[in-house]
Each structure stands twice: as structure tokens, then as C-alpha cells.
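Novice: give me a 3D structure for the following:
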Amino acid sequence: MSPLPRPRRRPSTEAVHPVDAVPPPGRLAAYGLQHVLAFYAGAVVVPILLANAIGLDERQLIHLINADLFTCGIASIIQSVGMGRRIGVRLPLLQGVTFTAVSPMIAIGLAAGGGTEGLTTIYGAVIVAGLVTFFAAPYFARLLRFFPPVVTGTVITVIGLALLPVAATDAVGGANAPDPGNPLYLALALGTLAVIVLIQRIFRGFMATVAVLAGLVLGTLAAVPFGLVELSAVGESDWVGVTTPFHFGWPQFSLAAILSMIVVMMITAVETTGDVIATGEIVGKRVGPDDVARALRADGAATTLGGVLNSFPYTCFAENVGLVRLTRVSSRWVVAAAGAFMILIGLVPKAGALVAAVPHPVLGGAALAMFATVAVVGIQTLSKVDFTDHRNVVVVGSGIGVALFVTVQPDVAQALPGWAQIILGSGITAGSVVAIGLNLLFFHTGRRRPAAEPTGTVPAEQVTALSRAEFDDLVGRLFEGPTQLPARTHARGPFDDAATLRAAIQEELFAAPAGEQRELMAHYPDLGGLVASGHSAAGPGTRSQTPAVPGDREARGARVVVRDRAGLALLDGDDRAELTRLASAYRDRFGFPLIVCLRDAGDRAALLATARRRLVHPAAQEHAAALVEIAKVAGHRFDDLVQ
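Specialist: Model (predicted):
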């Protein structure tokens, strides 16, 4: 009998992508716990806020916390490991309950009578919205053009602003027993906020990522002597407990509640899309519509599961996307390990009871920091919007205005029919609906003005048909300052496709005479100068980098340059001063600016290390290095301008 054939081994030339690599067990556990710690505070805030708002007791809150953590673990494993070929994006994305759903769920719960009755109505809406998200995922992935930065920025800003009153209510003692004049509450809330700020200012790396958790722990310890920490429920709780489906009763289905939660999931889908794209760029994996669809299916499946297991809507957690960028640990199996840890924690009711013991003022102080940061992210997104177009001003102003109107005067919803009170009774949903609707009205309906329909890019199949003027414009915009590269590249044509054109541009750059190369380098803005001046979109000596197509050319060009320089946001004040000093010394030694492709620069430490290392290189080596960086920048701009 012939021996069984030996299994075929993967050829050694097939390298494993860092996303799919499995770290050693010790590191896998440590990295997974780090994700849990960075995530934990944000994970438990939603059930605490909801329970306080709709009148649940402490034991019910403990069950919500454990169910939330248990389901978070399952959802994170589904997203990072995947189920079959169509569910889960298989990137290091950790799942958590979306803050977007807090205000709408409170509105749904209160409209249904509060308590467990309100909770079962919430779960009915969550289950249906999760199913809609699951089946609509591939279609939503095709609708991203209806959610430009003017919409997503408004929505994210509204989320942060609308949640701040909730944090403020907790900071003064909670909705059940508010006492704004209590100096102890004020001291605990502001003290917790101060601890979070100080930790983020003093520490870097891992310690900075757990600043919120540290603030909650220290704030709670400070509240113990004043009798504000009640631990009796911890002793009464079991060590092990399993969350059972429909623990609070069978779900109730309300059309208005379902529509409200579907709107929430649409907004959440926009957030998830941004997180998936950002993570793909961080770990070096290209993200397409199919990847977005798989991520949204995982969101939908996890949300439906959340409604069954007494939890809430799920999305990718932006805090952990930032942790991936900070640590440069790209393995999706690290997130899977974090999911396993969360499942274990969710099976320990004593852990949920301990979290539920955090005093309201301490929780409010931490929530002030977290929710305000969400608003800042929205403002950062809005910085990409062209506000010289008055339509964008109307979209943002109306969306934020309506959201704050409903948030400050929630009883105004009573003036609406019953079916509309839940949909528009939340500042977040009201502001989001207004922003999405106005964007559709101004930019996607009726007769559009020329500025409303720019693509900003050249379709790849049209590259071979560009006129000479369009060709010179396109290639010239890949570089800073005037250059002969467009003319010499055009002389090598015609080109079969965009890839051939890109290769020809790069070859001409490296084949140019040394004097011409030095002249080209001199036109690039000094990196230190950009840092000192706040890295604006167009620094000294910088010409606008715009696409060779009709439309909103200058606005698109500004966005290209902003993307080139986005890495400067990694630097704090001390690092900026150090980089300015290094750039000045570099120019003095080599006679041309320190040129770095910031999109590939890595974190702040890597950027500074690169600058220090290049300062001691021989002149010939730095001449070549500068050309390589120029080629990288040109390559990224080519990708931006050619679809």
C-alpha cells in the first residue's frame, strides 16, 4: 500500500500579511487585553446612560452591562475573524455599542413607558434594524456618494453635542436626583475630567489610551470616603452568570421606533465605513465596496444578536482604530483575542456590578471628555468641506441647529404626531435627517449647478484620451512648482492605460538631470516651515494641486494637499518644535528642504526618527532619498486624481 500523500506546504515565497499574522501567545494575550482596557470605559457607558434615563434598577443595569460585554466579544470575533465569505471584514476592528443610538433609544424607551416595557420596545426596534442593515449592506456600499463630509461631519458633530447634556446631567448627580449646587459633585466631575486630561498630557503610548479608565477608577476611589460608592450589589451578585435571550421579555415592535432605529443604523453605517477605510490605510490593505459590505453585514448581524441577547446596536469602535495606529499592531487575531476576553468578563456578574457602582458625577466627568471628543472629530471632518459654497453652510447650520433645538427643548416633540415623536424626538436623529435631506435637496435633485457635480478625478479609462493641455495639467499637479516632467512624459506616449502612464512619470523623474532635480526639490515646502505655520493646506511656495478635469478644481486640489500633510496632526507642541529644528538643520546642510511623504511617515516617533537619521546621511544619499519621497507623494496624488 502506498503511503498517504503529504500535505502541500505553502511556498516560502508567499508572505503572510501582518493583518493575518498570529502573534505568539503571550503577546497575543497582552495586546488583546490592551484593546479591552482601551475599549472598556466606552463599552459600559451606553447601558449605564440608558438604564439611568429609563428608570431601570441596579440589578437590571448589571445584567445590561454583562450582556453588552458578552455580545461585544461575539461581535468583535465576527468582524475580525469573519463568518463565511460575506460576513466580517477581517481587519483589526473591535465592535462596540454605538453612541449614536443612545438618545434615540432613550426616546423610544420613555415613549413606551420606561422600565422593562420601554426596554422590550427598544429591543424590537434593534432586531429589525439589524436585519435591515444586514440585507441592505451591499446596496448601502453603493450609496456612499450621498454621504459626503458635509453630511458625515454634521452627523458626528451632532452626536457629540447632543450627548453632552446627558454627561452634564450625570455630572450633577444623575437624572433621578440632580443637585447642581452640590460642591462635592462638581469637584468629582471636574476632578475626573482633570485626571483624564493630565494623563493624556503627561503619558504617551498605552497609558494615554487608558486615560478614561484611569479617570473612572481614581474618581470612584475619591468618592468612597463620601459614601457615594455602593458595593452591596457586588457582594450579592454571582461569580458566573449567562445572559439568556429575551431576559426582559419578548420584544415589542413599534413602527415609529423601528424607523428611528433604522435611521440610527444608516448613520452608524457611515461611521463604520469611515473606520474600515481608515483601518485599511493603517494596516496597508486596500478597501473596496465588497469590504464595506462585509463590515456592514457584520454590524447588522451583531445588532440583531444584540437585540436577542439584551444588548444594543453595534459598530466599529473608533477608539480602537486609533490604538491600532498607535501601536502598529495590525493582526486581526489580536482583536479576536480581545473579543474572547470580553466574553469571559461578560460571564462574571460581579464585574458588571462593580462597574455599576461608579458614582454619577464621576461618570459624568468622564463622559464630558468622551462626548466632546466625538464633536471634535466631527469638526475635523467638516474641515474638508468647501464653505465658500453657501449650500454647505445651510446643510451644516440647519442640521446642527435643529439637533440642538430638539436637545435643549425635548418636549417640542409633543407637538408632532405620535409616529413622528420618536423619529424627531432625538436631537441626533433630527439633525441627521435634516443634514441628509438637505444634502439630497441641494446636490442630488433638480437642476444642478456646475459646482454641485464635480468628480475631482479622471476615470482611468479616459487617461489615454486626454488632450495635451489636460495631460500637462494632470502630470504637472503631481509635483510642486514648474517642471519639464509633463512635456518629457508626454513625448513617451501614447500610453495604453493609467498604470503605464504612472510608470513613465516615475521613470522620467529619476532620469531627469541632477540640476533639474535639485530645482524641483527647492519648490517643495519646508516640512519644518509647515509645522511652524500650522500645516495649512497651502504653505509658502506651494501651488494648488488640482485635477485635470472640469469641476470644483481648487477645492479638490486643496483636499489632495491636505491629505499629503495629514500626518502632521500626529505631532504635539514639543515634537513640532523638534521637527522644525531638524528641518532647519537639514536645509542648512544639504541646501534643499527636508521632504517626507507624510502619508507613509508612520507615527510621531517614526517621523522624528526618520528626520534625525536622514540628517547624518551623505549628500548623495539624501539627494536620492528626496527623489524617492517626491515619487511617493506623486504616486499618492496620482491615485487621488485618477480613478
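Novice: alpha carbons only for contacts and neighbour counts from here, please
Specialist: Fine.
Novice: now the strands: where do they sit in the stretch 101-250 of the chain?
Specialist: With DSSP state E, counting those that start in this stretch as the criterion, the stretch 101-250 of the chain has no strands.
Novice: let me fix that, I meant to ask about the chain.
Specialist: Listed in chain order, the strands of the chain (DSSP state E) span 95-97, 314-316.
Novice: deepest-packed of these, please.
Specialist: strand 314-316 (a mean of 32; mean count of other CA atoms under 10 Å).
Novice: now what about that one, what contacts it?
Specialist: Where contact means CA atoms under 8 Å, 6 or more residues apart in numbering, the residues beyond strand 314-316 that reach it are 72, 75, 93-98, 268-269, 271-272, 275-276, 299-300, 302-303, 306.
Novice: again, 10 Å this time
Specialist: The contact list for strand 314-316, computed with CA atoms under 10 Å, 6 or more residues apart in numbering, reads 68, 71-72, 75-76, 79, 92-101, 126, 130, 265, 268-276, 295-296, 298-306.
Novice: narrow those to those in helices?
Specialist: Applying DSSP state H to these, the entries found in helices are 68, 71-72, 75-76, 79, 126, 130, 265, 268-276, 295-296, 298-306.
Novice: on that earlier part again, pipe the strands of the chain into a markdown table and attach distance to Arg145 per row.
Specialist: As requested, these are arranged in a markdown table below (distance: least, CA to CA, whole Å):
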| stretch | distance to Arg145 |
| --- | --- |
| strand 95-97 | 25 |
| strand 314-316 | 20 |
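Novice: Proceed likewise with the subsequent sequence, for comparison:
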Amino acid sequence: MTASAVAPRKSRHPVDEVLPAPKLLAYGFQHVLAFYAGAVVVPILLANALKLSPTQLVHLINADLFTCGIASILQSVGIWKIGVRLPLLQGVTFTAVSPMIAIGTAAASGTEGLTTIYGAVIVAGLFTFLVAPYFSKLIRFFPPVVTGSVISIIGLALLPVAAGDAVGGAGPAGRPESWRNMAYALGTLALIVAIQRIFKGFMATVAVLAGLVIGTAVAWAFGDAQFSEVSQSSWVGVTTPFYFGWPQFSIAAIISMIVVMIITAVETTGDVFATGEIVEKRVGRTDIARALRADGAATALGGVFNSFPYTCFAENVGLVRLTRVKSRWVVATAGALMIVIGMLPKAGAIVAGIPHPVLGGAALAMFATVAVVGFQTLSRVDFHDHRNVVIVGTSVGLAMYVTAQPDVAKAVPSWAEIIFGSGITLGSLTAIILNLVFHHIGTNRGPAVAGAPGGQVRLSEVNAMSREQFVDTFGGLFQGSAWAVERAYDLRPFEDTLDLRRAFQEALFAGSQDEQRQLIESYPDLGADSVTEAGEDSESYRDQSVAGLTRLDQQDHDELADLTTQYRDRFGFPLVTCVRDRDSFSQVLRHGWQRLANSPAQEHATALIEIGEIAGHRFDNLVADANPIASARFSMGGLDA
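Specialist: I've put the predicted structure just below:
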């Protein structure tokens, strides 16, 4: 049999990997513990507002866990075109809390209010399921500047929730001044960090689970973890459809819940993109549609099984990032465990015995990692374009405003409280709207991309430049001949500053061998007198001053001269190095001596890459000069120019 006759074996993506049963159970249980506190908050808040009995509250919690399990399996495993098939665990959205309380109290207290809520939940779930493919077509309106902002906001807005748990939970039980609460929270967090630093493999990936178990054991030993509810709970409790009565349908309630689901769709989109970033799997339009269909189906199912609207739980997105366990079957296992816990009130009571400060300490780590994923996404954003700075800054600022001061929602009309009552909702909508305003609506003048004596030069003006004006503006990116800049001009029009940057790179590497050689020879030697005297070659002075090459003592100057002389003797052209990518003079030397071992062909290619890096930094300076926000940032860094 020949090698060509053997069918190539496809490698399985880590998302689709089925782990051994013991690991699935351990990782799945870790997800349940991380999820549990947030899962039971909504039923508790709603039961208190509607004045439900303790028995009815227990049934709400069981129904919530049972339906969460089904929803998580639906989202992670997938059926037909339902479910994104990523490690996303489903939970009740906090966005729906205030509207549901308003619906329930307007209808009546007790079970009558619940039945009106469930009628609205069922209709809103079906609506979401049907519009999912149309909403997914809007994915072009969710570039990294939007998704990165939303993901960062989700993580940052959840941190106060973790902090509330860390001080003992909301209400009278919470005592910020309690040193014991602080000890439990910080001790759990420190334990999670220590396990991840000391151990490798399986133990490192269950650091959160270990922190929760050990933290709870310590709290129990000191009498701060109570499990009295376990003996009082029944062994089996199965939720049944329409337990509280047949659903009632109110137009106002339905419209309110549909608005909730539209906002939730934005949050789900951000969570899906965040998880895609974490597990390194590309997210497309069909993936968003699948995720939203699962949200809609789970929400409609929740209305039937006495539960509430569902969305992807950001807490568990952070756990995936923290543990680096990417298998969706872990979340499916967590879903199965939740179904079991939802039918075993005693098991739920055990998990409910975990002290709030212990949960808070673990949540601080998990929620912060969600924000880090957002920062990683924002790293791909062109912040030389000041429009993106405005979008991110405004959306994050408003999100933190209502997160830090939640009472501001009382200053707006009741219909607007759903927006101003959540930092995640307000920040997400702000990012989306500002992206539309700055990038999709009206005349697009484009960002400022270059400085000029008369003021700023914008992208639209760059596209309208003559060849001579273009070369005059950008000629300083390269030494000597302007052929690379002239060829970049032929690649107009440029969509944004990143497109303009890429045009210079493509032009550089498209040159002939002779043109490239001539360009390399145009660069001065490192530490040359013509550079240190800061004569006409001010760009080279700025480049080399970063690592102190313009102010060397005699010994260092001689050592650098020895290197550059040997290099020129071997290859016939100067040693070109992007000094800004080396932190110190010693690194510049080390890099240069290593390159002496290369072949001439390899050094030719390496020199071109270094020239491209130098041009990139010069381009950044040029853009910074044109953008006042970026200019302030760059000047604070302190260049020795």
C-alpha cells in the first residue's frame, strides 16, 4: 500500500475532544460550582419580590438548575442548527431580573405574577429562535472594537458581584469589615494561584475546584459554613411543566421580555466571540445563529418548566480561560450534573452551603480573566484611529458608571431602567451604536493618519493625494530611494490605517532583488557618527536613541563598530536592526553577533524584515503626530528624539 493510498487523518480540535470520564466529571463539577451561586440568585430575588413561600422558592431553584442543565447540553452538544457547539454553559440572564419583577408585581404577587412572567418568557424565547438567523447577519457590525469592548465590559462589570460575595454576600449578612470574610476570599484566591503555579497538568486545571473545596472545608472547621439545609431537604424533587399554573399572556409583558432577549442576544454574541478567542476557533455568522437559536429554545423551554430567560454564562467563560480546558463535552457533563442536582434537592443544598466569601475569592479570578480576553481582542484594534478610542473609552466609561452607581437607574423613566440598570447592557449598546455612528453612518472622512504643517491629514485625503504628495508625506518611512512608497501609492484606496500600513509592507517585499539591495545599503551603520550627531537623518537618530546607541561610551562604541565592520565585510551591506524591538544595547549586540552565522540569502531576507519593522515604528510616530490622543500617549512614553 502506498502512502498516497492512506487517507489523511484529521486532527480533532480540542473543543471536540472527549476526555476520560473521571476528568469529565471533575471538570464538569468545577463548572457547576463556579456557576451555582449566580444560578440561584435570580430565583431568590424574584421569590422575595413576589412574596413566594420557602417551598415555592425551593421549586424555583430546582426548576432553574434542571432547565440550565438541558440548555447547557443543547448549546454545547447541539441539535440540528441549534447550539454553537462550544464550551458555553447556559444560565439565567441578570438582564431579565428587573423586568420580570416589574411584570410579576404589576400582574399580582405570588403565583399569578409568575404565570404572567412565564407567558412573556415563552413568547420571547420563540421570537429569539425565529429571528436568530437574521440577527446573525448583523455580524459585520461587531468588529473587534465592539466585541473586545463588550467582552471587557462583561468581565469588569461582574467583578463587583465577586467583590460582594467576597465580603459575605449582599444584604445584612455582608460585612466588608470582617477580617474572616477577607481571609476566606483572599485565601481561596491565593490557593488557586498557588496551585496553578506549583502544579502542572490535571491538578492545575482543577485549581478553582480545589480552591472552593479547601476553602469551604476551612470555613466549616471554623464554624462559618452551614449545611443544616441538607437534612431538611427531600431526596427527590422533579419539576413539572406549568407547575405554578397555565401561562398568562400580556402584550406589555411580552414586549418587555422581547427587549430583554434582544439585549441578551448582544451579550451572547460577545460571549461566543470570547469563547472562540479562548479555544482558538473561528466564529462566523452561522455560529452566532446557532447560539441564539439555543438561547431562544432554552428560554421557551424555561417558560414551560417554571424557569427564566437563558444566555451564555460569562462566569464559565472565565473558567474556560483560566483552566485552558477547551472540550465542550466538559460543559455537557456539567449540564448533566445540573439536571441531577435539579432533581436532588439535598445535593443542591450541599452546594448551596459553600460560603459566599469562598465563592467570591474564586469569582475574582474567573471574572477578571473574562476582562483579559477582552483586552486581547482589543489588541487587534487600530487605536491610531481616534474613533476607536472614543468607542472603547465611552462604552467602558458608561458601563462602569452604572456599575459603580446602580441607583442612577432610578433617575430615568421606567422603560429605560432595563438599559441603565445594567452596566453590561448599557456598555454593550453604547459600543454597538457608536461603531455604527463612527464607521457606518454618514460621510466617512476616516481617521487622521499623518501630520502636516497645516494640520492633520485624514485617510480620505490620503486617498486623494497625488503621487508626489504621497511620497512627500510618507517618504521618511524608508531610507534612500522612494520606490517602496511609490508602489504603495498604487495600492490605493486604503480602507483604514491598517490597510495603509500593509500597503507599505507589500510594496517593500514586492521589490526586485536589486531594488531591495539598494534600499538595505541606504541605512546607516548602528551607532554611526552621522546618526549620533543628529544631522539630516533625524529618523535614524530617533530609531537608535531608544536603546541608547546615540550616547555610547568609548568601549561600547568600539565593540559595536567591530560588529558592524565584520558584518559589512561578510555580507556587503550594513547591519540593519530594528533597535526599538530590543530592550537594551546588550540585546542589540547579541542579536547582531547571532546574525553573522546566517547565509547571505537569509541575511538579505532578515534585513528586509527589520526594515519593515523600522518602517512600522516610523509609521506609528507619524500617526501619533496626527492624532492628538495618540500623541499624548506616545509623548508620555518619552522618546529620546
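Novice: superposing both, give me the TM-score.
Specialist: Structural agreement between the overlaid chains, expressed as a TM-score with TM-score structural alignment, normalised by the length of the second structure, amounts to 0.62; 511 aligned residues with a CA RMSD of 5.6 Å.
Novice: please name the nearest non-neighbouring residue to Gly114 of the first structure.
Specialist: The spatially closest residue to Gly114 of the first structure, leaving aside those adjacent along the chain, is Ile54, at 4.8 Å (CA to CA, 6 or more residues apart in numbering).
Novice: and the gap between the one you found and Trp419 of the first structure?
Specialist: Ile54 of the first structure sits 20 Å away from Trp419 of the first structure when distances are taken as CA to CA, to the nearest Å.
Novice: residues in contact with the residue of the second structure most remote from its centre?
Specialist: For the second structure, the C-alpha lying farthest from the average C-alpha position belongs to Asp569; by CA atoms, centre = their mean, that distance is 49.8 Å. Asp569 of the second structure makes contact with Leu563, according to CA under 10 Å, 6+ apart.
Novice: more neighbours, Ile54 and Trp419 of the first structure?
Specialist: Taking other CA atoms under 10 Å, Ile54 of the first structure and Trp419 do not tie; Ile54 has more neighbours (24 against 14).
Novice: what residues are up against the more buried one?
Specialist: Shown in contact with Ile54 of the first structure (CA under 10 Å, 6+ apart): 105-119, 175.
Novice: now do His360 of the first structure
Specialist: By CA under 10 Å, 6+ apart, His360 of the first structure lies in contact with 48-49, 52, 167-175, 177-178, 185, 188-189, 220, 228-229.
Novice: which of the ones in helices among the contacts of strand 314-316 of the first structure count as buried?
Specialist: Neighbour counting by 16 or more other CA atoms under 10 Å classes 68, 71-72, 75-76, 79, 126, 130, 265, 268-276, 295-296, 298-306 among those as buried.
Novice: how close does the residue lying closest to Glu112 of the second structure once chain neighbours are set aside sit to Gly119 of the second structure?
Specialist: Here the nearest residue to Glu112 of the second structure in space, its sequence neighbours aside, is Gly104; by CA to CA, 6+ apart that works out to 7.7 Å. Spatial separation of Gly104 of the second structure from Gly119 of the second structure under the definition CA to CA is 11 Å.
Novice: next, show the common contact partners of the two.
Specialist: Contact with both Gly104 of the second structure and Gly119 is made by residues Ala253, according to CA under 10 Å, 6+ apart.
Novice: residues in the first structure aligned with stretch 554-570 of the second structure?
Specialist: Using TM-score structural alignment, stretch 554-570 of the second structure lines up with nothing in the first structure.
Novice: contacting residues around the residue nearest to Val331 of the second structure when sequence neighbours are not counted?
Specialist: On the basis of CA to CA, 6+ apart, the spatially nearest residue to Val331 of the second structure that is not a chain neighbour turns out to be Pro87, at 5.5 Å. Neighbour list for Pro87 of the second structure: 15-16, 72-73, 75-77, 272, 275-276, 279, 312, 316-317, 320, 325-332 [criterion: CA under 10 Å, 6+ apart].
Novice: same deal with Ile418 of the second structure?
Specialist: With CA under 10 Å, 6+ apart as the criterion, the residues that contact Ile418 of the second structure are Thr95, Ala96, Val97, Ser98, Pro99, Ser256, Val259, Val260, Ile263, Ala409, Thr425, Leu426.
Novice: quick one: map it onto the first structure.
Specialist: Aligned by TM-score structural alignment, Ile418 of the second structure pairs with Ile422 of the first structure.
Novice: on that earlier part again, what's the burial count for the residue nearest to Glu112 of the second structure?
Specialist: With neighbours defined by other CA under 10 Å, the count for Gly104 of the second structure comes to 24.
Novice: gap between the residue nearest to Val331 of the second structure and Val396 of the second structure?
Specialist: The gap separating Pro87 of the second structure from Val396 of the second structure is 26 Å, by CA to CA.
Novice: kindly report the same for Asp499 of the second structure.
Specialist: With the distance defined as CA to CA, Asp499 of the second structure ends up 27 Å from Val396 of the second structure.
Novice: between the two, which one's more packed in?
Specialist: In this view Asp499 of the second structure and Val396 are compared by other CA under 10 Å, and Val396 has more residues nearby, 25 against 13.
Novice: the more buried one contacts Gly374, correct?
Specialist: No - the criterion here is CA atoms under 10 Å, and Val396 of the second structure misses it with Gly374 at 11.4 Å.
Novice: list residues touching both of these two?
Specialist: Jointly contacting Val396 of the second structure and Gly374 under the rule CA under 10 Å, 6+ apart are Ser149, Val150, Ser152, Ile153, Ile154, Leu156.
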